[in-house]
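> coords please:
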Amino acid sequence: MLGPFLGVAGIQVTDKAIAWASARAPWFNRVMEGFPTLLVREGQRDRAAMRSQSLTDPALDRALHAAGLEYEREVVIGRLEPNGKITLVRRAR
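A predicted model of the protein is given here:
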């Protein structure tokens, strides 16, 4: 009965330690959260970046349509955020 309690307590202590360090050291927070991946640059899909993130063309198409865009040429920059959301910045008209 003591084993599961120690396991849960260890996980909680680790979680609190990471949260504490992330709140006090921006560099540590960046390491823990990750970095965005550029998927679209100046209207061109970065196939290598998409492949490294296992992102399919239809998935990026859905994100474009959700943002009210039809083609990636309308995008200056598109990135996959560490939380999994795709952020698209529209080209100025």
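> okay, CA-based contacts and neighbour counts for the rest of this
OK.
> Can you name the residues in contact with the longest helix along the chain?
Ranked by residue count, the top helix of the chain under DSSP state H comes out as helix 2-24. Under the contact criterion C-alpha atoms under 8 Å, 6 or more residues apart in numbering, helix 2-24 has outside partners 28, 29, 32.
> and for comparison, fold this next one:
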Amino acid sequence: MSTVFKAAAAYLVVLFVIRLIGRRTASQQAPIDMVVLFLFGGMSVSAVLGDDKSFVGAMSAVFTVGLMHVAVSWLKLRYVWFERICDGTPIVVYRDGDWDETQMRRLRMQQADVRTAARQQGLDDMDQVAVAIVERDGKVSVIEKA
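From the prediction side, this is the model:
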């Protein structure tokens, strides 16, 4: 039974830490970000299972993490405030030629990231961009000037 509690706690801790790290890890996944995510998984497994190498112990942990994911998804649907805690809200980082440096620092995002998103939408110059928004999943939405 302790495996179930440890798996539930590990799920919540990893969810919290990933939210703490920020959106960049989830969306762009540079090699160092992938290393961090894989290490989280490895450390969580050893913390949850410890010396228990049984099949039942491992499946209990897998089942618990699956149920935690379903429970968190249900809570996000039911409570907007919980969804905001887990997933965040869209953040405007560029509007009409002005960068919001405070938000950029908070997101640990560089202007080059936004410029890359603009180029991917066929906009060569930021003068063509009305608004750039970092979405909840970390992707940058760029809205072209009319």
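> TM-score for these two?
For this chain pair, the superposition-based TM-score is 0.79 by TM-score structural alignment, normalised by the length of structure 1; 92 aligned residues with a C-alpha RMSD of 1.8 Å.
> Can you verify residue 40 of structure 1 is assigned to a strand?
Yes. Checked against DSSP: H, G, I helix; E, B strand; the rest coil, residue 40 of structure 1 lies within a strand.
> what's the equivalent of it over in structure 2 in contact with, if anything?
For residue 40 of structure 1, the aligned residue in structure 2 is residue 94 (criterion: TM-score structural alignment). Contacts for residue 94 of structure 2 (C-alpha under 8 Å, 6+ apart) come out as 100, 130, 131, 132, 133.
> And these, which of them are buried?
Burial by neighbour count, 16 or more other C-alpha atoms under 10 Å: within the contacts of residue 94 of structure 2 this picks out 130, 131, 132, 133.
> In helices, which of those residues fall?
If you go by DSSP H, those have nothing in helices.
> So which of the residues you listed sit within strands?
For these, membership in strands holds for 130, 131, 132, 133, with DSSP state E as the criterion.
> For my notes, please list these in CSV and give distance to residue 121 of structure 2 for each entry.
Converted to CSV, those look like this (distance: C-alpha to C-alpha, whole Å):
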residue, distance to residue 121 of structure 2
130, 13
131, 13
132, 12
133, 14
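> Looking at those residues, spot the one nearest residue 17 of structure 2.
residue 133 (23.1 Å; C-alpha to C-alpha).
> mind checking what that closest one lines up with in structure 1?
Under the alignment (TM-score structural alignment), residue 133 of structure 2 pairs with residue 79 of structure 1.
> that older thread, from the ones in strands among the buried ones among the contacts of residue 94 of structure 2, which single one is nearest residue 116 of structure 2?
Closest approach between these and residue 116 of structure 2, by C-alpha to C-alpha: residue 132, at 11.3 Å.
> Helix, strand, or coil at the closest residue to that closest one other than its chain neighbours?
Spatial nearest neighbour of residue 132 of structure 2, excluding adjacent residues (C-alpha to C-alpha, 6 or more residues apart in numbering): residue 142 at 4.5 Å. Going by three-state DSSP, the secondary structure assigned to residue 142 of structure 2 is strand.
> Lovely, talk soon.
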